[in-house]
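In: just need the structure, nothing else, for what follows:
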Amino acid sequence: MQRDYLRQAINNFILFHSEYDFELACVSEKAQTIKDYLEKEKVSDGIYFLDIDLKEQDFDGIDLAAWIRKRDLLAKIIFVTAHNELAPLTLMRRVEPMGWVDKAQGLDGIRAEVFDLLKDAYERLIQRQEENCQIFEFKIGKTNYRYHLDELQYIETTAISHKLKVSFGNRFFEFYAPMSEIEAKYPQLLRISRSCLVNTDNIVEINYSQRWVRLQSGITKSISFRYLRKVKESWDRK
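Out: Next comes the predicted model:
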């Protein structure tokens, strides 16, 4: 019952906070199912809600947390339990949980706690990414968007002055910003023409004679003659 409510609380948070770009990836009462999923998907920076009382005699939630910590060093581990007295044991096992959800506080309390912890986990993730310059941030209206810079394929101008189009694979957005400011802020983005910046980490092929680059998304973008030498120098350095 509580697991179902926890799942509902997380799904509600995702539904009403789409700007956080979260998804509920795996739910199970069996540790092995979780382990199999994490090994298959190579999850990193995950957020884990773990019940200490797993229905397995030789493997509890703290054991699973310790296993996760070894494979996802930046994991955000949150215990859902009525046994807060076990907190010292998590220190001994070096699990480093970021929080606890007390089952005894009732459904409304659990929901509020889950929402607060997800917001906190997101802020920690964004802070770390910003410190490492790994996110691309832009604003449309009153909504702020943040995406991994590695996902960004290209940015190009549109017919409207200072309005840019950005591609994250199969997702596209249009927003207002000076191209020159973006170029200066993100060295990973290379100008290949007056109207286009491409992510150098996502270039898979360059044809110098025909002057184009192919990106991981499969799309090609033209290189203007003026920027051909700069593109070649940048590619040779990689």
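
In: please count neighbours and contacts with C-alpha atoms only from this point.
Out: Noted.

In: quick one: list the elements packing against the helix ranked longest in the chain.
Out: Taking DSSP state H as the criterion, the chain has its longest helix at helix 107-131. For helix 107-131, the elements it packs on are helix 2-16, strand 99-102, judged by 3 or more C-alpha pairs under 8 Å, 6 or more residues apart in numbering; DSSP states H and E.

In: please work out which of those is packed deepest.
Out: Burial among the helices and strands packed on helix 107-131, expressed as mean neighbours by mean count of other C-alpha atoms under 10 Å, is greatest for strand 99-102, which shows a mean of 19.

In: break down the protein into its helices, ranges please.
Out: Assigned by DSSP H, the chain shows helices spanning 2-16, 31-41, 61-71, 87-92, 107-131, 179-185, 228-237.

In: tell me the angle the second one makes with helix 61-71.
Out: Our comparison of helix 31-41 with helix 61-71, counting by axes from the mean of the first three to the mean of the last three C-alpha atoms, to 10 degrees, yields an angle of 10 degrees.

In: here is the second sequence; please produce its structure so I can put it next to the first one:
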Amino acid sequence: MLKVLILEDNNLQRKTISQIVQNRIMINNTDKSYDMEIAISTDNPVDAINYVENHREEMVLAFLDIDLKNKQINGLDIAEHIRQYLRFAEIVFVTTHQELMPLTLRKKVAPLDFIDKDNNMTDQIRECVDIAYEHYQKEISGPSKSTLTYEIMNGIYKQILIEKIYSFESIKGNNRHIKLIAEDAVATIIGNLRDIEQKNEEFFRCNRNTVINLINIEQIDLNSKIIKLKNSSIYNISTRKIKDIKKILKSR
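Out: So this is what the prediction gives:
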């Protein structure tokens, strides 16, 4: 289901946006209502942040007021937060400040649209709902791509496609962190190899200090007890893991 987040500090305008969105969910250009719901409608940016952080797997259409009066956090801050935490989100800015449009581009939050409150918002909001739902439908009907959510520091999380991960390595003298090696990133993340191995069936503990991604194996030499990955990394296979890797190879 596509969830809708509305952040607007004017009570009347927030109710108006909510009503237009709800009406479009129920009555649209299809023969049935959209698989959508308004999950949160608030004037408090902290509520929006908490929602995003607590619903990271959800797909969201967000209507954000850029200039929130008497608030230290504005709609642009929320947009950046959404891009950091959610794998799919459409962002629509609703504001009277047209001059802020270039700033939204510099922030690289890729908004779907920019709605001027001084104009009649109804048609534009309806159109945004339609387009967002179309994008959502394409996203869920496309090939499934598994992701891993990992913590880079206390309370800060990122996501990466499983297929892009090559391996995880222990860090000598550090029991709280491990090294993530991926197609376009090398990062120190919070965690341990034991827990990482349980995150996905493609993760395999080939030795005491390494978990590899089976998807990205290029070559295995069981005689030499060596695994070569697609990024040319080479890891030893511990003797007690030979039987396990043979079993995995036979099942594929």
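
In: quick revisit: buried residues in the longest helix of the first structure?
Out: I110, R111, E113, V114, F115, L117, L118, A121, Y122, L125, I126 (16 or more other C-alpha atoms under 10 Å).

In: what of stretch 67-76 of the first structure?
Out: If you call a residue buried by 16+ other C-alpha under 10 Å, then stretch 67-76 of the first structure has these buried ones: I68, R69, D72, A75, K76.

In: kindly reformat these as TSV containing distance to L38 of the first structure.
Out: What follows is these, written out as TSV (distance: C-alpha to C-alpha, whole Å):
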residue	distance to L38 of the first structure
I68	8
R69	12
D72	9
A75	12
K76	14
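
In: out of those residues, the closest to V231 of the first structure would be?
Out: Nearest to V231 of the first structure out of the buried residues of stretch 67-76 of the first structure is D72 (C-alpha to C-alpha; 36.2 Å).

In: what sits against the closest one?
Out: V43, S44, D45, G46 (C-alpha atoms under 8 Å, 6 or more residues apart in numbering).

In: now the alignment partner in the second structure of A87 of the first structure. Nearest residue, chain neighbours left out?
Out: Alignment note (TM-score structural alignment): A87 of the first structure maps to M101 of the second structure. Using C-alpha to C-alpha, 6 or more residues apart in numbering and skipping the chain neighbours, the partner closest in space to M101 of the second structure is F114 (7.4 Å).

In: wait, that neighbour touches V94, no?
Out: Yes - the criterion here is C-alpha atoms under 8 Å, and F114 of the second structure meets it with V94 at 6.1 Å.

In: before we move on, the earlier item: which of the contacts of D72 of the first structure tops the neighbour count?
Out: For the contacts of D72 of the first structure, the largest number of neighbours (other C-alpha atoms under 10 Å) sits with G46, at 17 neighbours.

In: trace that residue over to the second structure, please.
Out: Under TM-score structural alignment, G46 of the first structure pairs with V60 in the second structure.

In: and the gap between that match and A79 of the second structure?
Out: Per C-alpha to C-alpha, to the nearest Å, V60 of the second structure is found 11 Å from A79 of the second structure.

In: can you check T122 of the second structure too?
Out: Distance from T122 of the second structure to A79 of the second structure, by C-alpha to C-alpha: 22 Å.
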